[in-house]
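*Asks:* 3D, please:
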Amino acid sequence: MTMSIKKTFFCLLAALLLALCTPGLLPAGMQSAVQDLENLIADDNRNQFRSHWLDLAGRFQQELDESQDGNDKARALYYLGRTYQELGKKSFLPSDFEKAEEFYTRAVREHPDTDFAGRSQYRKAEIHLNHHRDSAQAYLEYLRVVYNHSSSSKKDAAQEVLKELDRKNLEMINGKRASLDLEKVSEPQKSPQVSLEERPLADSRIEEEPGQEQSKTDSRTARLVDIRHWSSDEYTRIVLDLDSQVDYYHKLLKPDEELGTPHRLFIDLEKTRQAEEVTQEENVADGILSRIRSAQHTTDKSRVVLDIDELDDFRVFALENPFRIVVDVYSPDERQVLQTVEGEPDISLDPERAELSSGSLLEQLGLKVQTIMIDPGHGGKDPGAVVGNFKEKDIALRMSKVLGRKLEQEGFDVLYTRTEDVFVPLEERTAMANSQKADLFISVHANAHRNQNVRGFEVYYLNFAQDEDAKRVAARENAVSTQKISDLQYILTDLMLSSKISESRDLAKKVHEVTLDNTRGMFSDMDTNGVRQAPFYVLMGAQMPAILLEMGYMTNQKDMRLLQNDDFMQYMARGLTKGVTSYRDKIEQFARLD
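*Replies:* Predicted structure coming up:
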């Protein structure tokens, strides 16, 4: 009898240990609740009653309260979100979807390293796409699955949704989707308006009787004060400068062979008057952009038209402080020229052919690293951070010149956005790098913080800010509020997949790693906050790997002593140079044929 009891005891103990140690085996209460949820979803009779859903939510809440393990808590939060999401599909109550989003957000924020965080992020994106009908926000949420939860079981599904959204967006851009004519979308006028295409641009301004301009516009009317552009044979950036924020609308018209017109991109600026000094027509003829035309389309609407000869893609987004609208126009990738009519690369296997050289192949693949654009932060009227008599703009310029000399000694070609104390707008800096076909872009800065104990070297690349500190740094460098940084992340929805985010992340990690190893050997008190990501204006639209360096905190005594030390500058510049060289060597090995 005693042996029988002992045997039973050990069997039960073994079963308990197996249950506790077997990966993926759910606790009995959770397993039962999950099964009941699936049954309720499938039962069209019972799922019409709210009480059944709330009973299930109570059971998942109990599992959450009793869970000790992080993965178990993430699972409970996920299924709480799932319960309210499915309930919302039946009730159509916004509050149910809001509760679902709250639980999904908690799973992502509190347990980011679990698979349930990625699954929760995916479900959150699903709510925006299918319930809110907000494809732009949904796109942003799906991107977070891919980039912030790359090991999630939902990554591939998120990528498929992104591809489908990209396809629909591309159809719209190419005019394959039926849309209203631009003139029909415009506000109705009391008297017929002659279109910009039909009247001479010299007569395109609306004539007003003397003394009437004040009465026809109100104090909220903005002014289009300038149109700027930068060009290369692959890329053109156009910037519309305004004196205040406006609503705007853009539309691409396809070429018309009968009329002999190219691609035309219209940008309408609501409640805007065009300043007299703005040129109404400018011939650009850079191989991409034929000309820029502007006119006062109606009494309170200005219109800018871009005539585009060669178009592969374009981006339109707004930046603030001051408000301006940025248009990036891209020509077809020159690497496509290497292909034959059948679409196959025309590369011979003859070892004497130049195409087989490592350098040539690197260029064809867009992987070469020879020309580096260094961007000393701030300048001129923009001092950056100011601590006592020291200004960030001066520290950044000094470091940039030291770094430039080190890079040149290693055989790199170095360009600068500025070499003296002058102001350069943020959007102009990236445009300079793109138009001059730089292979890397490095923006140099020094940091600041209200807390004087905060210190450390940081390397940033363009992506969604993942914490409040990253938002704060981006807000300071962009000269906007942290709330604007949250709003700004929506811009990344359209820019993410066209930016070299993966390459920039690799560059940031390599530069950070090698710089630390090189500099700490002499300056052991050098601190770091690692590699981070945030939406910096100066990195947006870069067509090459681009990073932003924060060398240290001017508001911290230890960091400030380092930033004033010439030897520290030399060691850090040497480390940065070695990091760039190491990055170049790493990517070249993928194309080396020997």
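*Asks:* CA atoms for contacts and neighbours, from now on please.
*Replies:* Noted.
*Asks:* Pull the contacting residues for N478.
*Replies:* Applying CA atoms under 8 Å, 6 or more residues apart in numbering, we find N478 in contact with F536, Y537, V538.
*Asks:* Tabulate the residues you listed (JSON lines), appending secondary structure.
*Replies:* As requested, the contacts of N478 are arranged in JSON lines below (DSSP: H, G, I helix; E, B strand; the rest coil):
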{"residue": "F536", "secondary structure": "coil"}
{"residue": "Y537", "secondary structure": "helix"}
{"residue": "V538", "secondary structure": "helix"}
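*Asks:* To what extent is the residue nearest to P332 when sequence neighbours are not counted buried, counted in neighbours?
*Replies:* Leaving aside its sequence neighbours, P332 sits nearest to D312 (CA to CA, 6 or more residues apart in numbering; 4.7 Å). Here the number of neighbours of D312 (other CA atoms under 10 Å) works out to 13.
*Asks:* now the other sequence, so there's something to compare against:
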Amino acid sequence: MQRRSIRRIVLVLALILGLASVTWAAAQDDYQRGVSSFKSLLANEKRAGLRSEWQAVQKYFEKSLAAQPKGGNAAKCLYFMGRVHEELGRRSYLNADRRNALTMFERILAEYPKHDWADDALFRKGVVLQEQLKDQAKAEAAFRAVVSSYPNGDMAGEAKARLKTLGGGVPAVTVQPAPAPPRQQADSKQAQTGRASSKVAASRTKTSKGALLQGIRNWSSSEYTRVVLDLNQDVDYDRKLLERANNGAKQLQINLRGVEIVQDVQPSRTVGDGILSQIQVGPDQAGGALVTLDLTQMDRYRAFTLPDPYRVVIDVYAADCVAAPKAQEPQTHQSGDVDHVQAALSELRDKREDTRKEDSQAKAEPKPVPSPAKGPTATAQVPDQPPTPPQKVAVSNKQKKYACSLVEQLGLKVRTIMIDPGHGGRDPGATANGIEEKDINLRAAKIMGKMLQDQGFEVHYTRTKDKFIPLEERTAMANAKNADLFISLHCNSYKDASIRGLEVYYLNLATDAQAVRVAARENGVSAKKISDMQFILSDLMLNSKINESRQMAALVQQEAEQALRPRYAFKSLGSKGAFFYVLTGARMPSILVELGYLTNPAEAGNLNSDAYLSTLARGLVGGVMAYKKKLERFALNDSGRS
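*Replies:* Modelled structure (predicted):
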């Protein structure tokens, strides 16, 4: 009798545990489906205009929360429910939707005040109050609470920026205009006008809802600098290059039309950690903002914009030990790439003509007062892609020593590698089957990095913890570290759960719909936006390491396949070109690896396994080693012919 009772108790406990496990799994599945559906709907403006679509998304989070009201995803479910109502309110203009959004965000603050997403909820509450309910006082209080209650949270900076756009926010500072060339300085009337504009602009910044320059970030090395101008909306801008001295020092001026300057932007900041010596900011006479970069030397520069949030990115390059390649069409081994590349280059030639006219006009003006600086070193040009030797040549020890030197001189060495675990922090990346992409990316990066270190490489990471890093900072970090390779790790997703496989991308024009789709997801924009924005790439192609990146992508894909195929059901989707923000501006060969599809249950299980990630990492490292050896063979054979 006693044994029967024990058995019954055991059976009841097993049944309870089993039901709890099923409930937890169902709650997880509903949450992941909700996140995916939310992102998909947000990217489809036509569907997003229908209330029924948002209600369908809402149900996933309601089901997950009902199944696990105190579970690990409870606060996140409330957050997304708030976001659903926020997006509904943005489209319906109904205060009921807006108040429902506030209710959800306030529940998080009341029930989960120490949750990682509590500062996000408080910030979104402020956004709804400011943008939809037009309650500026309460919005200001919410943003101030973000700064005071969560000073180390990832929303504190954005809350400060919001405060500066509010009438009762932090008062704006009066900024003096950036030093102008002598011709302008000699004109006292213009100088007086500039000072008056400064006061007017500062006054407008307190209440204006127009375009604002919210901050300036920069990264520098002895041969490169990247400057990012953070804005609250898309703007038009002009650029002008001014010669300052015969020794190579220059001024690059970026004029942001109709843009006002917020308080935190310093009028003058000394940098002095590379080719960038100083950044000066001030209003121009037309009511815009003038940003002046003082450069000790410069060989070339490029400027482009990135959306969501809006920013202008300026990359400046010093003269390398090897001069930039001549304008020529990048070589390609795939006939499908040719038309796209030629079209981009044709467009680029027109742009370069405009740039030359613009620069020649700037040079015709009186030159500013020169400042001491070292000039660029003139060197011979070399082809962007090393030639394939026709035959093997016997190489002496002396020639081998020369070859090592040649590898250094041509920038073909592979010693320092920057690994970029994609996404992070508030950006989870793809989410499916209970897994967040950002976590897999970081695990894979650390495993791969350790293997590369064991091979003698110097390894750096864009992040080593769950931290959000803007896309433009990632390659800037690699450039500032003078990395020889940049490898960005990601996971993929798709609505068809049967799709699986590994893909390796390099920066180029996307040649198929799949490449456009993947790039759109990683860039956080729509596929149409990628198609519209590919013209940016034509301004990057001539000086990017496209051929080297293509070769490395092919070798990495090949070695990964060889490592995985004997042990796993592996599918290779090949290597291909596409336009990724995270790869733009890289001065070294750079690739983006899509490790697999989290939406495929079997592949998601593999990617969540350290054993699989280790095998995959061995393949990726094998590809790096193969690329390194290819460069060394080129140098050896070249020295044998000399």
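*Asks:* on that earlier part again, what is the equivalent residue in structure 2 for the residue nearest to P332 of structure 1?
*Replies:* Under the alignment by TM-score structural alignment, D312 of structure 1 pairs with D299 in structure 2.
*Asks:* and that match, what is it in contact with?
*Replies:* Contacts of D299 of structure 2 by CA under 8 Å, 6+ apart are V316, Y317, A318, A319, P376.
*Asks:* ok, those residues vs I417 of structure 2, which is closest?
*Replies:* Of all the contacts of D299 of structure 2, I417 of structure 2 sits closest to Y317, with 19.9 Å by CA to CA.
*Asks:* The nearest residue to the closest one once chain neighbours are set aside: neighbour count?
*Replies:* Leaving aside its chain neighbours, Y317 of structure 2 sits nearest to Y224 (4.7 Å; criterion: CA to CA, 6+ apart). Y224 of structure 2 has 26 neighbours, counted by other CA under 10 Å.
*Asks:* Tell me the counterpart of Y224 of structure 2 in structure 1.
*Replies:* Aligned partner of Y224 of structure 2 by TM-score structural alignment: Y235.
*Asks:* quick one: that match and I288 touch, right?
*Replies:* Yes - between Y235 of structure 1 and I288 there is a contact under CA atoms under 8 Å: 7.2 Å.
*Asks:* Quickly list what's touching both of those two.
*Replies:* Common neighbours of Y235 of structure 1 and I288 (CA under 8 Å, 6+ apart) are V329, Y330, S331.
*Asks:* in what helix or strand does Q185 of structure 2 lie?
*Replies:* helix 182-186 (DSSP states H and E).
*Asks:* For the following helix or strand past that helix, which helices and strands make contact with it?
*Replies:* For helix 182-186 of structure 2, the following helix or strand on the C-terminal side (DSSP H and E) is helix 188-207. Under the contact criterion of 3 or more CA pairs under 8 Å, 6 or more residues apart in numbering; DSSP states H and E, helix 188-207 of structure 2 touches helix 182-186, strand 260-261, strand 276-283.
*Asks:* which one of those lies closest to S549 of structure 2?
*Replies:* Comparing those by CA to CA, strand 276-283 comes nearest, at 27.7 Å.
*Asks:* average distance between the closest one and structure 1?
*Replies:* By mean CA distance after the TM-score superposition for structure 1, the fitted strand 276-283 of structure 2 averages 1.0 Å away from its aligned residues in structure 1.
*Asks:* The residue nearest to P332 of structure 1 and W230 of structure 1, how far apart?
*Replies:* 17 Å (CA to CA, to the nearest Å).
*Asks:* next one: S499 of structure 1
*Replies:* The value you get for S499 of structure 1 to W230 of structure 1, if CA to CA is used, is 18 Å.
*Asks:* Likewise for T371 of structure 1?
*Replies:* 18 Å.
*Asks:* on that earlier part again, out of the contacts of N478 of structure 1, which end up buried?
*Replies:* F536, Y537, V538 (16 or more other CA atoms under 10 Å).
*Asks:* Excluding sequence neighbours, find me the nearest residue to the equivalent of the first one over in structure 2.
*Replies:* Which is F536 of structure 1. Correspondence of F536 of structure 1 to structure 2, assessed by TM-score structural alignment: F580. Spatially, and ignoring its direct neighbours in sequence, F580 of structure 2 is nearest to A519 (5.6 Å; CA to CA, 6+ apart).
*Asks:* which one in structure 1 is aligned with the one you found?
*Replies:* So, by TM-score structural alignment, A519 of structure 2 is matched to A474.
*Asks:* does its match sit in a helix or strand, and which one?
*Replies:* Using DSSP H and E, A474 of structure 1 maps to helix 468-478.
*Asks:* how big's the offset between the helix or strand that that helix is followed by and structure 2?
*Replies:* Sequence order places helix 482-488 as the next helix or strand after helix 468-478 of structure 1, per DSSP H and E. Superposed on structure 2, helix 482-488 of structure 1 shows a mean distance of 1.4 Å to its aligned residues (mean CA distance after the TM-score superposition for structure 1).
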